[in-house]
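Trainee: Turn this into a structure:
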Amino acid sequence: MGRRRGVLAAAAAMLALTGCSLLDEPVQPTPRPGGSALVVETGAGLLEGLDHESVRSWRGIPYAAPPVGDLRWRAPQAAVPWAGVRAATDFGADCLHAPSTTTHPSSEDCLFLNVERPVEADGDLPVLVWIHGGGFVMGSGRTEAADGAAFVRRGVVLVTLNYRLGRLGFLAHPALEPESANAGLLDQVAALEWVQDNIADFGGDPDRVTVGGGSAGGLSVNTLMASPMTDGLFAQAISQSGLGREPTQSLATATAEGRRLATEAGALDAVALRSLDATAVMRWRLDVFAGQVPVVDGALVTAPVAEVFEAAEEQAVPYLVGSTDLDLEADLLEPLGLADDARALLSAAGERSLVRAYTTPDAVRRHLMADAVFTEPARFLAESHAARAPTWRYRFEVVTPEAFARVGGAPHASELPYVFDGVLPLGAEQDAPGMADVVSDYWASFVTTGDPAHVGAEQWPTAEDGALLRLTNAGAVTEPVDPWQRRLDAVRRAAEGRS
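Mentor: Purely as a prediction, here's the structure:
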């Protein structure tokens, strides 16, 4: 792979302080002035990080120019170079969130990433670039960076990033360039390009980059796999609860919606749009379940993810994909605007038919939409991609008694602290002893070798013919045939209009 130009364009190469030859040799962070391995040279300047918990961190690294003023709703531009050594010991501001969803400093100037690596490890290390979730309206890269020390100590370089959220990241309008429709996703591409250009100087191997994410981050990973713009940016991919059959808006539909929002705010041209208060823009609704992210823009996104996977046109890289067993709680359907979809699915399938597949009416009520939105699409993506590249599917079922009593299964994103071996739910070590090590070791092995298998672990079969690994309170369980096959088949038929 090596250094490349793309979203950050030729300006990045002109500003670079290091040449391509630097990628030929490095095996660990290169000592800079004063002989400190904490000082690393990037294309925009020198950074000084910090050591903590046997991990070396560089935080708040600008990977692109601040997307403010005339750069609002434009594709990310090259980071502005700095003189001297820049302190990289604190996280940069989060991207502006939906109102009242963060207590961290947030700003429109937010295109920062973080690099974490083990202090002691030698050699070119595998890299995990993690894309955070949050429905494209909240979240930031700081959470996994702050909670990822145990994962990093497994011999992995961890890169986390911010990307533009809400309507600052995703707004189509006739006065703007088409790139505005998916600006937040273009930020992710720019971060991956930054990794290709710079990660070797931090001891990472640009030829062993895995892109991963959960929820909106998982959807992002699937979208990046399906994009013609990402060739060579990553060697492997992990998608956790990333949907897969979600509706996708056309550019024309998204533009009409953006025109309506802007007109209501009194902004009729690009100058007026870029003069709007950023916090006011963040109040404009953005709904991933309604297909408002991503937009088929003809460049980054050429077709819905499901169509690209079905046509075998996605990136042919090793792929780890899955969901939790209750990724969408029944009580959330109304607040998320999915109640009508649930009723339509129930009508299409026939309640009696679904009860036969699920065994009880209560199981239908609890699991139908979770299966339709997350679990069955994960199976579809896994089985489609398995014909193209090695693929592994999981279902995360680890749950505390309190969570099981409350919702009846493992909720959305509940595998995340197990993946990073971070702060687990109260009682998790008693109810599922050792599962954080089990899950994190599988993920670290996949990032390291392109295969989750490792010595002493339960076999994880590849995803042909519906095989998967269940991660349960009692440990990992190999399933050559998915025990939920009958109900997932019923969901698929209903979604396709058959019963």
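
Trainee: from here on, contacts and neighbour counts on C-alpha atoms
Mentor: Noted.

Trainee: can you tell me which helix or strand the residue lying closest to residue 145 once chain neighbours are set aside belongs to?
Mentor: Leaving aside its sequence neighbours, residue 145 sits nearest to residue 160 (Cα to Cα, 6 or more residues apart in numbering; 6.2 Å). Using DSSP states H and E, residue 160 sits in strand 157-161.

Trainee: Centre of the chain to that strand, how far?
Mentor: Centre-to-centre, strand 157-161 and its host chain are 12 Å apart (Cα atoms, centre = their mean, to the nearest Å).

Trainee: contacts for that strand?
Mentor: 111-118, 125-132, 140-142, 144-145, 148, 152, 188, 191, 203-204 (Cα atoms under 8 Å, 6 or more residues apart in numbering).

Trainee: In the chain, which strand is the longest?
Mentor: Using DSSP state E to define each element, the chain has its longest strand at strand 204-214.

Trainee: Who are the contact partners of residue 369?
Mentor: Taking Cα under 8 Å, 6+ apart, we find residue 369 in contact with 328, 330, 342.

Trainee: Okay, and it sits in which element?
Mentor: helix 361-370.

Trainee: who's in contact with residue 384?
Mentor: By Cα under 8 Å, 6+ apart, the neighbours of residue 384 are 309, 310, 312.

Trainee: hmm, back to that, most neighbours among the contacts of residue 369, which one is it?
Mentor: residue 328 (26 neighbours; other Cα atoms under 10 Å).

Trainee: need the helices for the stretch 301-450 of the chain, in chain order.
Mentor: Assigned by DSSP state H, counting those that start in this stretch, the stretch 301-450 of the chain shows helices spanning 305-310, 339-349, 351-358, 361-370, 376-386, 401-407, 416-419, 428-431, 435-449.

Trainee: here's the other one to compare against:
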Amino acid sequence: MFWLYGGGLNGGTIFNTMSNGSYLAAHDVVYVSANYRLGKLGFLYGGNGSTAPGNVGLYDQVMALKWIRENIHSFGGDRDQITVFGESAGSRSISALIVSPETKGLFRRVIMESGANLHYKGRQQHTTDEALVESQTIAKALNCSEDYESNEMLDCLRKRDPKDFSKFQQQFTFPLEGTDFLPISIQQAFQEAKYNKDLDIMAGVNRNEGSALALGGFPQLHHNITDKDFDDMVIKTNTSYHGLELQQVRQFYLKEVNKNHSSDELRQAFYAFFGDIHVKCPTYLTAKNYAAKSSSKNGVYMYELTYESKFAKIMGCDEKTMGICHGSELEFVFGLPLWVDKIYPKTHTQLDVDFSLYVMKLWTDFAKYGKPDAQWPQIFDKSLINIKDLNPTNTSRVLDNPFAGDCDDFWITYYFNLC
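Mentor: Model (predicted):
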């Protein structure tokens, strides 16, 4: 099981005690992780064919996968049963690996936790022309040549202190399409059948993905907000996501808000909007389309986490105001309830411990067998959409599709041209 950490492709490390993999490894799997380059150091673009072809952070992931295939037998692993799993930007990376021509045959299964590189159908999130201009802007700021057609600009940038690039960080970095690593979008890859068709996929999201992510990018959410603030935040979101129609967003996400539009209701509405566009709908629609386009021999499973422990509040997610936040599944995936109470006493119950053991078994059984458990139906089964309710109070419950209204109805035409 090869782990890709999250962090917006701007931050993260394998040296995180919260995701060290030791408890997963106790379930008869080999756990592997690798650092990959991030931010401008990992995604600076100097043109196709240059020594900075963009997406070098993703090339790092591929290099790690090649190393695993060549060497994992020495650690008791099976090179033909590699599962890549990741959260947030790690999951977004996985969706890019699925459609990249650089990855054929490198892995057998994937687990995508809260993220996919699916975006507006009308244009890339970040075009290669925009990426080149951005590289030239950085070069100018660091007193380097802006001539990307020669090696002068890149040679100069490589001599700069890596810390100099931190001032150009953004909240999120996105994989760059139109490049050697990602020639086409996920939509085009599905349409033209140019993707890895031999995978089993498990994907999922947490019920309230937008809260923590939105609070990190929109400081006004920490205070009382108005109708105008809601509009301004949607407009700001459009600078990265493109193609948003403000009035349509308002009509859909404010339809349940009372006429006075209280600050709390507006905040929750924006959380829902941001979670849908950034995490929920890309993850769900990627898994759903993969299942629809692929052979029946490929198992595709989907979950929604609807539970969290007291520990989540310590980590900055207050369930009463933020719900089941982005990243809330990680403590259960990595077995934190089994040991973290030594540091944070009385934050986990026996239910949390049992749930974590259950989740780790789901994840590792999927990695070993391609199916998480006998009670979890595939996303398409008997003409129904099946979403597993990941909750310890009822481990056999399958939800009525929680993404039907938002993703299947409202957002589907944003992402795909429907025939």
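
Trainee: tm score of chain vs chain?
Mentor: The TM-score (TM-score structural alignment, normalised by the length of the second structure) is 0.78; 364 aligned residues with a Cα RMSD of 3.1 Å.

Trainee: one step back: deepest of the helices of the stretch 301-450 of the first structure, which one?
Mentor: helix 376-386 (a mean of 24; mean count of other Cα atoms under 10 Å).

Trainee: Could you tell me how many residues sit around residue 276 of the second structure?
Mentor: Using other Cα under 10 Å, residue 276 of the second structure is surrounded by 21 other residues.

Trainee: can you pull the contacts of whichever residue in the first structure pairs up with it?
Mentor: Counting by TM-score structural alignment, residue 276 of the second structure corresponds to residue 371 in the first structure. Going by Cα under 8 Å, 6+ apart, residue 371 of the first structure touches 326, 327, 377, 488, 491.

Trainee: again, but for residue 380 of the first structure
Mentor: residue 244.

Trainee: Now check the second structure for the residue matching it.
Mentor: Here residue 380 of the first structure is matched to residue 285 in the second structure, going by TM-score structural alignment.

Trainee: any idea how far residue 114 of the second structure is from its match?
Mentor: 12 Å (Cα to Cα, to the nearest Å).

Trainee: same deal with residue 9 of the second structure?
Mentor: 14 Å.

Trainee: So which of those two has more stuff around it?
Mentor: Between residue 9 of the second structure and residue 114, counting by other Cα under 10 Å, residue 114 is the more crowded of the two (30 against 27).

Trainee: Just to confirm, what residue in the first structure is aligned with that one?
Mentor: In the first structure, residue 114 of the second structure lands on residue 241 (TM-score structural alignment).

Trainee: And residue 36 of the second structure, by the same measure?
Mentor: In the first structure, residue 36 of the second structure lands on residue 163 (TM-score structural alignment).

Trainee: what does the strand or helix carrying residue 224 of the first structure correspond to over in the second structure?
Mentor: Assigned by DSSP H and E, residue 224 of the first structure belongs to helix 216-225. Helix 216-225 of the first structure corresponds to residues 89-98 of the second structure when matched by TM-score structural alignment.

Trainee: Equivalent analysis for stretch 190-199 of the first structure, please.
Mentor: Under TM-score structural alignment, the match for stretch 190-199 of the first structure is residues 63-72.

Trainee: List of residues touching the matching stretch?
Mentor: Under the contact criterion Cα under 8 Å, 6+ apart, stretch 63-72 of the second structure has outside partners 2, 34, 78, 79, 80, 106, 107.

Trainee: Now that the first one has come up, it's in contact with residue 83, right?
Mentor: Think residue 2 of the second structure. Yes: using Cα atoms under 8 Å, residue 2 of the second structure is in contact with residue 83, at 6.1 Å.

Trainee: For those two, work out which one has more neighbours and name it.
Mentor: A count of neighbours by other Cα under 10 Å puts residue 83 above the other of residue 2 of the second structure and residue 83, at 26 against 22.

Trainee: What are the neighbouring residues in contact with that one?
Mentor: 1, 2, 107, 108, 109, 110, 111, 367.

Trainee: And for residue 431 of the first structure?
Mentor: By Cα under 8 Å, 6+ apart, the contact list for residue 431 of the first structure reads 399, 400, 401, 473.

Trainee: among those residues, who's most crowded?
Mentor: Busiest of the contacts of residue 431 of the first structure [other Cα under 10 Å] is residue 399, holding 24 neighbours.

Trainee: what does that one align to in the second structure?
Mentor: Per TM-score structural alignment, residue 399 of the first structure is aligned with residue 308.

Trainee: From residue 273 of the first structure, how far off is residue 380 of the first structure?
Mentor: 40 Å.

Trainee: So what angle separates the directions of the strand holding residue 160 of the first structure and strand 204-214?
Mentor: 50 degrees (axes from the mean of the first three to the mean of the last three Cα atoms, to 10 degrees).

Trainee: so after strand 157-161 of the first structure, what's the next helix or strand?
Mentor: helix 166-169.

Trainee: so what does that next one touch, helix or strand wise?
Mentor: Secondary-structure packing of helix 166-169 of the first structure (3 or more Cα pairs under 8 Å, 6 or more residues apart in numbering; DSSP states H and E): helix 183-198, helix 278-281.

Trainee: coming back round to it: can you check what angle separates the helix holding residue 224 of the first structure from helix 376-386?
Mentor: 30 degrees.

Trainee: Superpose on the second structure and give me the mean offset of helix 216-225 of the first structure.
Mentor: When the second structure is overlaid, helix 216-225 of the first structure sits 0.6 Å from its aligned residues on average, using mean Cα distance after the TM-score superposition for the first structure.

Trainee: All set, thanks.
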